[in-house]
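*Asks:* have a look at this fold, sequence not included:
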């Protein structure tokens, strides 16, 4: 008999879940959810390797790709979509590939995950120097197998994100980020504990990559794209929080830099001209702390 992955096994702790009063049912779900952060914590050393590989790829002109099916793929699409407005990331640097295409975001296309050729095709443009994260809770999804095989074939770094310590796809990956969440509250419903673990991994991964690339100063966004009123206000708030200057001074700095947050921040922190701030930022690959250090060294 085929050995089931942990995510597909029955959970003895919830065998009577359909008999529980509503509050107790919710407590059972909550108790299971509370186990997830510890599983992610155990995977952090490997996750750190994946972050460093992605930072090197992006600094070298490469790209990061997510590939997944079902819930895993949807989480990947959501995570990648947030990076442009939050960190000003250029289009195409982080790309999510979902089995079944865009239509699978709102409607399940369950058969799409069974096609290894589709996974290979989705990653046909991957190049050496890129990083590919394949997400599969069970660690055996054919679509993800195809994506990882394409990554390996192109000389890219292949990373598997799974909840199965014995994942068959681990052999196709250079790194295996494993969060062993065990059986679900409802058997096989991997949008639950497994899905929560994958979301935590993705959020941690992409956030750490952006921080390492200098897309923050301290814990403040420095390349937020002001595409709506809320984000326009956030730019001003960030400047006041970072510098202690009043709002009018921060508005003036933004006007002087054409609305660009990073140069405005450097101007306010150092007293440099907008031109000098931009020159220092270019020399520092856009990293604010490095630009500040460079300006501090100048006579």
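*Replies:* Great, that's in hand. Quick caveat, the model's predicted, so the values are computed rather than measured.

*Asks:* switch to C-alpha atoms for all contacts and neighbour counts from now on
*Replies:* OK.

*Asks:* now do the strands in the stretch 1-150 of the chain.
*Replies:* Remark: strands assigned in the stretch 1-150 of the chain by DSSP state E, counting those that start in this stretch are 64-68, 94-98, 131-135.

*Asks:* which one of the ones you listed lies nearest to residue 278?
*Replies:* With respect to residue 278, and counting by C-alpha to C-alpha, the nearest of the strands of the stretch 1-150 of the chain is strand 94-98 at 25.4 Å.

*Asks:* which elements pack onto that closest one?
*Replies:* Using 3 or more C-alpha pairs under 8 Å, 6 or more residues apart in numbering; DSSP states H and E as the contact criterion, the secondary-structure elements in contact with strand 94-98 are strand 64-68, helix 70-81.

*Asks:* what helix or strand is the residue most central in space within the chain on?
*Replies:* For the chain, residue 206 is the residue whose C-alpha lies nearest the centre (C-alpha atoms, centre = their mean; 3.1 Å). Taking DSSP states H and E as the criterion, the element that holds residue 206 is helix 193-212.

*Asks:* below is an additional structure, to be compared with the one above:
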């Protein structure tokens, strides 16, 4: 499909005279248009859920999740991947974001990087991408050569390939197992896909990693019990979570966390099952990292000594 025919390249009738509006009217118009993002993402719920299940299954077997993209798409993939270690205590290599043009492209446009169809395969090879991994190719246009090339390479290995675009009937469909395609309509500034398309992309990536991590037992209810306390804010959050789930006061929760190397789930199991940290870790190992199941196992042990 020619670029001029893409939905994301069309002129938005609602913003045809945006340069004549007041600042308040511009903000209101953009807010009104942004509402379309949630509606478009909602229509893709089944595809997003399918992706979550596939990613979680592969990660349980030791596989990894990769995002590739160019420009805004690539930056959002890198952002989502970089937030997984502190939020869910994943290893940096478990969720990887790759952007056309490399790290320089995160802050500076790298001319022509998105047009190099062979570069993505080389970038994936640097990370030893293989058939047990999952690749999400992000291209709001649905036709970015770098992303298409990456999907072709991943598919040749037998990996799961998922496409993301904000245009219907895109070229990505021929190169992946299925596509997530929230069609948000023409942008407020024609062709500026960092706007609604970028917002929809961020929403979907949030769902992919958060849904996957929930499936992997990284949460308990809506508490992020597998977080890595790498700063003062996260240390305080760890104490608050342990305190809330054990009924210990903040001081006692802090002491317990110190005994448990700062591991939130270990501290909770140790408290609730009256177990030393090493036994708490063993219960979590037996429960595949699920705090809920580990607490059940510990409760059964207490009931049947």
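*Replies:* Arrived safely. None of these values were measured; they are calculated from a predicted model.

*Asks:* in JSON lines: the strands of the stretch 1-150 of structure 1, plus mean neighbour count.
*Replies:* Shown next, in JSON lines, are the strands of the stretch 1-150 of structure 1 (neighbours: other C-alpha atoms under 10 Å):
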{"stretch": "strand 64-68", "mean neighbour count": "27"}
{"stretch": "strand 94-98", "mean neighbour count": "23"}
{"stretch": "strand 131-135", "mean neighbour count": "31"}
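
*Asks:* list the buried ones in stretch 290-303 of structure 2?
*Replies:* By neighbour count on 16 or more other C-alpha atoms under 10 Å, the buried set for stretch 290-303 of structure 2 is 290, 291, 292, 293, 294, 295, 296, 297, 298.

*Asks:* would you mind finding the match for the fourth one in structure 1?
*Replies:* Think residue 293 of structure 2. For residue 293 of structure 2, the aligned position in structure 1 is occupied by residue 290, per TM-score structural alignment.

*Asks:* what strand or helix carries its match?
*Replies:* Here residue 290 of structure 1 is covered by helix 288-297, with elements defined by DSSP H and E.

*Asks:* and for residue 234 of structure 2?
*Replies:* Using DSSP H and E, residue 234 of structure 2 sits in helix 232-246.

*Asks:* quick one: which of the strands of the stretch 1-150 of structure 1 is nearest residue 82 of structure 1?
*Replies:* Across these, residue 82 of structure 1 has its closest neighbour in strand 94-98 (10.1 Å, C-alpha to C-alpha).

*Asks:* and that closest one with strand 131-135, angle?
*Replies:* 30 degrees (axes from the mean of the first three to the mean of the last three C-alpha atoms, to 10 degrees).

*Asks:* against structure 2, where does strand 94-98 of structure 1 fall?
*Replies:* Residues 95-99 of structure 2 are where strand 94-98 of structure 1 aligns, taking TM-score structural alignment as the criterion.

*Asks:* post-alignment, that stretch versus structure 1, mean distance?
*Replies:* Its match in structure 1 and stretch 95-99 of structure 2 itself, once the structures are fitted together, sit a mean 0.6 Å apart by mean C-alpha distance after the TM-score superposition for structure 1.

*Asks:* may I have the secondary structure class of residue 183 of structure 2?
*Replies:* Using DSSP: H, G, I helix; E, B strand; the rest coil, the structure places residue 183 of structure 2 in coil.

*Asks:* what does it correspond to in structure 1?
*Replies:* Mapped onto structure 1 by TM-score structural alignment, residue 183 of structure 2 lines up with residue 180.

*Asks:* coming back round to it: what residues in structure 2 pair up with the helix or strand just after the helix holding residue 206 of structure 1?
*Replies:* Sequence order places strand 216-217 as the next helix or strand after helix 193-212 of structure 1, per DSSP H and E. Strand 216-217 of structure 1 corresponds to residues 219-220 in structure 2, going by TM-score structural alignment.

*Asks:* please state the offset of the matching stretch from the chain centre?
*Replies:* Relative to the mean C-alpha coordinate of its chain, stretch 219-220 of structure 2 is positioned 17 Å out (C-alpha atoms, centre = their mean, to the nearest Å).

*Asks:* likewise for stretch 59-73 of structure 2?
*Replies:* Averaging C-alpha positions (C-alpha atoms, centre = their mean) puts stretch 59-73 of structure 2 8 Å from its chain's average.

*Asks:* how about stretch 159-174 of structure 1?
*Replies:* Its chain's C-alpha centre and that of stretch 159-174 of structure 1 lie 18 Å apart, by C-alpha atoms, centre = their mean.

*Asks:* can you tell me the SS state at the residue nearest to residue 86 of structure 1 when sequence neighbours are not counted?
*Replies:* Excluding the flanking residues, the one nearest residue 86 of structure 1 by C-alpha to C-alpha, 6 or more residues apart in numbering is residue 224, at 4.9 Å. Here residue 224 of structure 1 is recorded as coil under three-state DSSP.
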